[in-house]
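Visitor: Starting from these lines, generate the structure:
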Amino acid sequence: MSASLPPCPQCQSEFTYEMGELFVCPMCAHEWSADAVAGAEATHADANSEPVIKDSVGNVLEDGDTVTVVKDLKVKGGGGGTVKVGTKVRGIRLAPGGPDGHDIDAKVPGFGQMQLKSSVVKKVL
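Guide: Here you go, the predicted model:
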């Protein structure tokens, strides 16, 4: 068989062959398209790279950036209160995959350590 044909995505058999626009595995009878192979490779490449986190206006955020809060945030838990619009938060740390979309760890002045969503902050340029 040709070395350029991909192995079967289900059983990893090397004995795949082309049938028109499809690839076919004679071992498990799985059929898939060349587009599916290209999409799987792109997904695999994306999985290896870090996710890009953007602020509310589309600026890319990085560890150590300074951001401002763009809307009032009610604080749940001990003491409560509200983080006001315009509050400047220095030295953020990105934490992708946080609970409920909270992807920033930061120390908010007057409130202490908190998790924020990138959709409620704007990078200070």
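
Visitor: okay, CA-based contacts and neighbour counts for the rest of this
Guide: Will do.

Visitor: mind checking which helix or strand the residue nearest the centre of the chain is in?
Guide: Computing the C-alpha centroid of the chain and ranking residues by C-alpha atoms, centre = their mean puts Pro51 first, at 4.0 Å. Taking DSSP states H and E as the definition, Pro51 sits outside all helices and strands.

Visitor: Another sequence for comparison is provided below:
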Amino acid sequence: MDAKDSNGTILVEGDSVKLIKDLKVRGSSTALKRGTLVKNIHLTSDAEEIEGRVDKTMMVLKTMFLQKV
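Guide: Alright, predicted model coming up:
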């Protein structure tokens, strides 16, 4: 199954995406702001999640909150 962003565009390994919504980070008091760019994403075994590095921290993000750049 292919990972798709919020618009239905297929995501592939190494794509860049941006957040379309402010997201709270679990276990932290910080939040990721809308428009934050995540470069060089990695696909996971779950089609609804990707891994990406944000501010030198590897995070798992839901594809429903992402848009391919």
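
Visitor: returning to that earlier point: and for the closest residue to the residue nearest to the centre of the first structure other than its chain neighbours, the neighbour number?
Guide: Once flanking residues are discounted, Pro51 of the first structure sits nearest to Pro96: 7.2 Å by C-alpha to C-alpha, 6 or more residues apart in numbering. For Pro96 of the first structure, the count of nearby residues is 15 (other C-alpha atoms under 10 Å).

Visitor: go on, Leu61 of the second structure?
Guide: There are 19 residues near Leu61 of the second structure, going by other C-alpha under 10 Å.

Visitor: got it, and Val12 of the second structure?
Guide: Val12 of the second structure - counted by other C-alpha under 10 Å - has 16 other residues nearby.

Visitor: What's the match for it in the first structure?
Guide: Using TM-score structural alignment, the equivalent of Val12 of the second structure in the first structure is Glu62.

Visitor: Now do the contacts for the residue mapped onto Lys74 of the first structure from the second structure.
Guide: By TM-score structural alignment, Lys74 of the first structure lines up with Lys24 in the second structure. The contact partners of Lys24 of the second structure, by C-alpha atoms under 8 Å, 6 or more residues apart in numbering, come to Thr30, Ala31, Leu32.
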